[in-house]
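1. after the sequence you'll find the predicted model.
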Amino acid sequence: MTERLLRHVQSAVDAAEGGIDGNINVELKQFRAVATRYDKRGYVYLGTVTAAALLIWLRS
């Protein structure tokens, strides 16, 4: 009984996390620079992702 409950709780947690992460990834892929990663340096790419996430946040 305990394992069954644990699996149920874990599947609910996984579904909730997947919904949050999945939506932002889909929205970020709409930005071509983020989806294709034109930036060579990691810190520049982080800035591009941050700017795209900011635009998504402002639109919602």
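-> Sure, I can see it. Numbering: from 1, shown residues only.

2. contacts and neighbour counts: CA atoms only from here.
-> Will do.

3. after the helix of greatest length in the chain, next one along is what?
-> Longest helix in the chain, counting residues (DSSP state H): helix 2-28. The helix or strand immediately downstream of helix 2-28 is helix 32-36, counting by DSSP states H and E.

4. same for that next one, what does it pack against?
-> Packed against helix 32-36 by the contact rule (3 or more CA pairs under 8 Å, 6 or more residues apart in numbering; DSSP states H and E) you find helix 42-59.

5. okay, pairing it with this:
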Amino acid sequence: MPLRLGNPDHVCELQPIDFAAVARGFGVADWSVDDPAECGEALARSMPARRKIALTVASDTARELV
């Protein structure tokens, strides 16, 4: 383990975090969309709800976003 200023270097690796599950744990509703183009519609639907909502958007990071 490499030393830095006399202290061991510590590493913490986190697994992928399910942010929707974390939001639900705090009582926040979670909605998801499969296409980023659906975000506008999902946000418009969320406005009348008048509560906190976590919006999960599936995206393809390999595809170039325009």
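-> Done, it's in. Quick caveat, the model's predicted, so the values are computed rather than measured.

6. can you give me the TM-score here?
-> Once the chains are laid over each other, their TM-score by TM-score structural alignment, normalised by the length of structure 1 reads 0.29; 25 aligned residues with a CA RMSD of 2.7 Å.

7. what's the angle between the longest helix of structure 1 and helix 42-59?
-> Computed by axes from the mean of the first three to the mean of the last three CA atoms, to 10 degrees, the angle separating helix 2-28 of structure 1 from helix 42-59 equals 90 degrees.

8. which ones are touching residue 47 of structure 1?
-> Residue 47 of structure 1 is in contact with no residue at all, counting by CA atoms under 8 Å, 6 or more residues apart in numbering.

9. and it, how far is that from residue 34 of structure 1?
-> For residue 47 of structure 1, the distance to residue 34 of structure 1 equals 10 Å [CA to CA, to the nearest Å].

10. cool, and residue 19 of structure 1?
-> Counting by CA to CA, the gap from residue 19 of structure 1 to residue 34 of structure 1 is 20 Å.

11. kindly report the same for residue 14 of structure 1.
-> 25 Å.

12. the two: which has the busier surroundings?
-> The neighbour count for residue 14 of structure 1 versus residue 34, taken as other CA atoms under 10 Å, is higher for residue 34 (18 against 11).

13. what's the closest non-adjacent residue to the more buried one?
-> Leaving out its chain neighbours, the residue that sits closest to residue 34 of structure 1 by CA to CA, 6 or more residues apart in numbering is residue 49, at 6.2 Å.
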